[in-house]
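[1] only the shape, not the letters, is given here:
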C-alpha cells in the first residue's frame, strides 16, 4: 500500500486525523458516556460515532448478512442497533450532540474525507443536535 499503514485507512482514524487537522481537540472512547463514543469533543458538547457498516447493519453495499449462522448475525446486529439507539437517546437527554459517520462515507479512496470532515466541522460549529453522514 505504498507506505501507508493499515490503521491509516480505517474510518475512525481518517475522521480523527481530519478533525485534528482542522484544529479540533478531542478525547477517545470516554467510558463514562453511554455507548462509549469514538470521539468526544467536550468543548462543543458533541460526540462522534464512526459506525462500521457491517457491525451496525447499515443499508449499503458493505453490509451483507453472512450465510453461515445468519440467525446469530441477525440477532447480533439487531442488538448493536438497539444499543446505538439507546446510547444516542441517553446522550441527547444528557445534553450531548450526536454525530454518526458511516464507514461507507469515508472508506473508499474515491470518497473525499475532506468534504466529510468539513461537513462535520460545520455541524460542530452549529446548533443542530443530531447529524449523520452516509456514503
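    Done, it's in. From a predicted model like this one, the values you see are computed outputs, not experimental measurements.

[2] going forward, measure contacts and count neighbours with C-alpha atoms only.
    Will do.

[3] close enough to count as contact, residue 129 and residue 100?
    No: look at residue 129 against residue 100 with CA atoms under 8 Å: they stay out of range, at 11.5 Å.

[4] alright, now check it against this:
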C-alpha cells in the first residue's frame, strides 16, 4: 500500500489482505443459487469459459447464450439499496473510479460477446432471492429471448 492509503486504513496490511481474500469471484452464494436452479430446471451449462470475454458465470454454448451473476455492490446495480458508497470520505474518489471501471469493463465484455454473436443476461444478486421470478427469467432467456 502507498503511505497515503495506509495512513487512512484502520487495518494492518495483513488484516486487509485477509479480508480481501474472503471476497470471492466465483461460487458466490448468488451464483450458486442461479446454478442450482438452472440445473434443476434441466438446463446444462459450462462454467467460467476462459475463451469468452469476461469469463461468463454460465455458458450455454449450443444456444450461444451466457449469464453473468453480478453482485449489486461491486457491479453497481442501479437503484438497488445494496449499491451504496463505502463510508470512508477520504477514499471516495478511489471508490468512484473503482466502481466506474467495473461498470465500464462489464459493458465492454457484454459488447464483445454481442459482436461475437452471443446473447447475454445479467442476473443481479438481489434478483436471486425470489426463486419463482428467477426461474421465469431464466426460462424466458434460454427458451424465448431473441428466438
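    Sure, I can see it. Just so we're clear, the structure is a prediction, and the values are computed from it rather than from any experiment.

[5] any idea how many residues pack against residue 110 of the second structure?
    21 (other CA atoms under 10 Å).

[6] now the spatially most central residue of the second structure. Nearest residue, chain neighbours left out?
    Nearest to the geometric centre of the second structure sits residue 70, at 2.2 Å (CA atoms, centre = their mean). Distance criterion CA to CA, 6 or more residues apart in numbering; nearest residue to residue 70 of the second structure, sequence neighbours excluded, is residue 124 at 5.0 Å.

[7] which bit of the first structure covers stretch 40-53 of the second structure?
    Aligning stretch 40-53 of the second structure against the first structure (TM-score structural alignment) gives residues 21-34.

[8] sorry, slip of the keys, the one I care about is stretch 106-117 of the second structure.
    So stretch 106-117 of the second structure sits over residues 84-95 in the first structure, by TM-score structural alignment.

[9] tell me which residues of the matching stretch are tucked away?
    The neighbour-count check on stretch 84-95 of the first structure (16 or more other CA atoms under 10 Å) flags 84, 87, 88, 91 as buried.

[10] so the first one is in which element?
    Okay, so that is residue 84 of the first structure. Using DSSP states H and E, residue 84 of the first structure maps to helix 70-93.

[11] show me what that helix is packed up against.
    Judged by 3 or more CA pairs under 8 Å, 6 or more residues apart in numbering; DSSP states H and E, the packing partners of helix 70-93 of the first structure are strand 97-102.

[12] run the angle between the strand it packs on and helix 70-93 for me.
    Counting by axes from the mean of the first three to the mean of the last three CA atoms, to 10 degrees, strand 97-102 of the first structure points 150 degrees away from the direction of helix 70-93.

[13] and the nearest residue to residue 122 of the second structure once chain neighbours are set aside, helix, strand or coil?
    For residue 122 of the second structure, ignoring the flanking residues on the chain, the nearest one in space by CA to CA, 6+ apart is residue 68 at 4.8 Å. With DSSP: H, G, I helix; E, B strand; the rest coil as the basis, residue 68 of the second structure sits in strand.
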